[in-house]
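Peer 1: Any chance you can model this:
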Amino acid sequence: MDYKDEEVRKAWELEQIELKKQLVTTNLFDWNLDDGSLKYVAGVDISFVKGNEVDACACLIILTWPELKVVHSSFEMVQLTLPYIPGFLAFREVNFLVKLLDKLKAEKPEIYPQLVFVDGNGYLHPRGFGLACHLGVLTGLPCIGVGKTLMYVDGLEIKGVKQKFKKECLKPGDYSLLVGESSQVWGAVSPIPSTPHHSPFSPPPSP
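Peer 2: I've put the predicted structure just below:
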């Protein structure tokens, strides 16, 4: 990392700290899973063009709940021109995801999601403010980060997490809480039915 990246990192860290003050980690949404009030959920992701670290595709998928029927999909080719610095992924990606959600809200408000699943970490983050938290604060939507790799925070390490996962997650629907040395719950690990050995790290919803 050169001095310019270090300056960017410091500025972004301060911005994360300020934005985190708006983060809501309690359940304040107006739906629950038991009464049919949750009707639409979303998934968002940004995928790179193979062999290219700048050109990428931002995507938004809307599904009905609990049927998981796709009712909307939108895609936009984007260029990620800001540098990638570990722990600051949101600064490269979040504005493109906000744009897709804003466009949907303007054009099809009747299917605007009540919950968003984000390809990236949320609360499981060095400053407790990953991409999912960042998106949640900017949009006001509850967001769940679904990370594919473990972030080493609060004493969490992959060996211990895997051992706990193998002991507690024996079938689809099981999950194992990610509890740090401070007793803070950073998220959960849950098996995917089609790939039982894969364990995404899913932080709590935000906001």
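Peer 1: CA only for contacts and neighbour counts going forward, please
Peer 2: OK.
Peer 1: Okay, helices next: where are they in this structure?
Peer 2: Taking DSSP state H as the criterion, the chain carries its helices at 3-20, 90-107, 131-139, 158-168.
Peer 1: now those as a markdown table including distance to Cys59?
Peer 2: Output for these, formatted as a markdown table (distance: least, Cα to Cα, whole Å):
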| stretch | distance to Cys59 |
| --- | --- |
| helix 3-20 | 24 |
| helix 90-107 | 8 |
| helix 131-139 | 14 |
| helix 158-168 | 30 |
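Peer 1: got the contact list for Leu138?
Peer 2: Counting by Cα atoms under 8 Å, 6 or more residues apart in numbering, Leu138 makes contact with Val98.
Peer 1: Relative to Pro172, how far out is it?
Peer 2: Counting by Cα to Cα, to the nearest Å, the gap between Leu138 and Pro172 amounts to 32 Å.
Peer 1: again, but for Lys108
Peer 2: 34 Å.
Peer 1: can you check Ile111 too?
Peer 2: Distance, Ile111 to Pro172, using Cα to Cα: 28 Å.
Peer 1: what's the neighbour count on Ile111?
Peer 2: The number of residues packed near Ile111 is 18, by other Cα atoms under 10 Å.
Peer 1: just Ser73 next, same as before
Peer 2: Ser73 sits with 15 neighbouring residues when counted by other Cα under 10 Å.
Peer 1: Same question for Asp174.
Peer 2: Residues near Asp174, counting by other Cα under 10 Å: 13.
Peer 1: Leaving out sequence neighbours, find the closest residue to it.
Peer 2: Nearest residue to Asp174 in three dimensions, chain neighbours excluded: Ser190, at 6.3 Å (Cα to Cα, 6 or more residues apart in numbering).
Peer 1: Please tell me I have it right and that neighbour contacts Pro200.
Peer 2: Yes: using Cα atoms under 8 Å, Ser190 is in contact with Pro200, at 6.2 Å.
Peer 1: who's more crowded, the two?
Peer 2: Ser190 (24 against 19).
Peer 1: I have a second one here; can you model it like the first so I can compare?
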Amino acid sequence: RPPDMNAAPAEELITEWESEQARLRRLLVLEDTEAWQSGPGFSGLQRVGGVDLSFIKGDEQNACAALVVLSYPHMELLYEDCRMVTLTAPYVAGFLAFRETPFLLDALRRLREDRPELLPQVVFVDGNGVFHYREFGLACHLGVLSGLPCVGVAKNLLQVQGVQKSEEHQSQIAALRRGGDSFPLTAASGAVLGKALRSSDKSSKPVYVSVGHKISLDTAVRLTHSCCRYRVPEPIRQFACSPHVGFLHVSPESNGD
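Peer 2: Have a look, this model is predicted:
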């Protein structure tokens, strides 16, 4: 019998997840680690990946786990893997990674085994990195477990750690005049957890960029902007254009963690 995704998870499970999240967070690297990250034009960067889980409307158990790899800087499709999967873990705010990461890691494992020469040098995740309740979102979880540099890019603002969709926030968005403009997402503690980025001249609505793993925030923002033809970076936007997943919609949960 399939698990009840709406049932309240046992306290033991939450405690186990909290412990594992804290353990993995100690392995997080928030700085640039790759040679291609240092130059203004990202010289040496050839392959950028994107991952996402998309859901059929009304079905929170079955999803399409997708991985694409694009060439950089031309954004041409090099590799695509879309598989229907059945989720077994419940959705709990702040612990989205335990529900989704296993299937995304599977896609990366298949790529490593089948076409290792196409392994991405950085992965964009449709969700958050350190901009998270405990500063360890989906992009961090995937980054640490895969060992790859990761960038979290969320379409909706996660109101967390004192960051609010306030009048001040709206006025900061209005002040983003052109693609590449950004402002910091500052927690009540004073820590900068990410940046709101106007990713394209064509879109006044920002995306929310945060570090996943093995990349600095400034580099993550520059890279996101360089991969945007429209509002959403191409490695993530490609899913909406794929014939395999065109009938699916992204669960609102994917922006929460």
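Peer 1: residues in contact with the residue nearest the centre of the first structure?
Peer 2: What sits nearest the mean C-alpha location of the first structure, by Cα atoms, centre = their mean, is Gly145, with 2.4 Å. Counting by Cα under 8 Å, 6+ apart, Gly145 of the first structure touches 117-123, 131-133, 201-205.
Peer 1: okay but Leu67 of the second structure is in contact with Glu80, surely?
Peer 2: Yes: Leu67 of the second structure lies in contact with Glu80 (Cα under 8 Å); the separation is 5.8 Å.
Peer 1: ok so, going back, for Ser194 of the first structure, which of the helices of the first structure is the nearest?
Peer 2: Ser194 of the first structure lies closest, by Cα to Cα, to one member of those: helix 158-168, at 16.3 Å.
Peer 1: Show me what counts as buried in the closest one.
Peer 2: 161, 164-165 (16 or more other Cα atoms under 10 Å).
Peer 1: And for stretch 64-73 of the second structure?
Peer 2: 64-72.
Peer 1: Out of those, which sit inside strands?
Peer 2: Using DSSP state E, 64-71 are the members of the buried residues of stretch 64-73 of the second structure that sit in strands.
Peer 1: Relative to Ser43 of the second structure, which of the residues you listed is nearest.
Peer 2: The closest of those to Ser43 of the second structure turns out to be Ser71 (Cα to Cα; 12.9 Å).
Peer 1: What is the aligned counterpart of that closest one in the first structure?
Peer 2: Structural alignment (TM-score structural alignment) places Ser71 of the second structure against Thr64 in the first structure.
Peer 1: Now its match: closest residue in space, sequence neighbours ignored.
Peer 2: That would be Tyr40: by Cα to Cα, 6+ apart, it lies 4.7 Å from Thr64 of the first structure.
Peer 1: same deal with Cys82 of the second structure?
Peer 2: Distances taken as Cα to Cα, 6+ apart place Ala66 nearest to Cys82 of the second structure, at 4.3 Å, with adjacent residues excluded.
Peer 1: That neighbour and Tyr79 touch, don't they?
Peer 2: No: applying Cα under 8 Å as the test, Ala66 of the second structure and Tyr79 come out as separate, 10.6 Å apart.
Peer 1: which residues do the two both contact?
Peer 2: Joint contacts of Ala66 of the second structure and Tyr79 (Cα under 8 Å, 6+ apart) do not exist.
Peer 1: before we move on, back to that, could you identify the most distant pair in the buried residues of stretch 64-73 of the second structure?
Peer 2: Farthest apart among the buried residues of stretch 64-73 of the second structure by Cα to Cα are Cys64 and Tyr72. That separation is 24.9 Å.
Peer 1: if we can go back for a sec, residue contacts, the residue nearest to Thr64 of the first structure?
Peer 2: 62-65, 111-115.
Peer 1: All the strands of the second structure, residue numbers only.
Peer 2: Using DSSP E, strands in the second structure cover 47-55, 62-71, 77-86, 122-126, 150-154, 182-186, 192-197, 207-213.
Peer 1: which strands and helices sit next to the last one?
Peer 2: Helices and strands touching strand 207-213 of the second structure, by 3 or more Cα pairs under 8 Å, 6 or more residues apart in numbering; DSSP states H and E, are helix 138-146, strand 150-154, strand 192-197, helix 217-226.
Peer 1: Ok, the third one next?
Peer 2: Applying 3+ Cα pairs under 8 Å, 6+ apart, we find strand 77-86 of the second structure packed against strand 62-71.
Peer 1: Run the chain-centre distance for the strand it packs on.
Peer 2: The chain centre lies 12 Å from the centre of strand 62-71 of the second structure; the measure is Cα atoms, centre = their mean, to the nearest Å.
Peer 1: In a markdown table, list the ones in strands among the buried residues of stretch 64-73 of the second structure along with distance to Asn156 of the second structure.
Peer 2: Below are those laid out as a markdown table (distance: Cα to Cα, whole Å):
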| residue | distance to Asn156 of the second structure |
| --- | --- |
| Cys64 | 21 |
| Ala65 | 20 |
| Ala66 | 20 |
| Leu67 | 21 |
| Val68 | 22 |
| Val69 | 24 |
| Leu70 | 24 |
| Ser71 | 27 |
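Peer 1: with those residues in mind, which one is nearest to Gln37 of the second structure?
Peer 2: Ranked by distance to Gln37 of the second structure (Cα to Cα), those are led by Ser71 at 15.9 Å.
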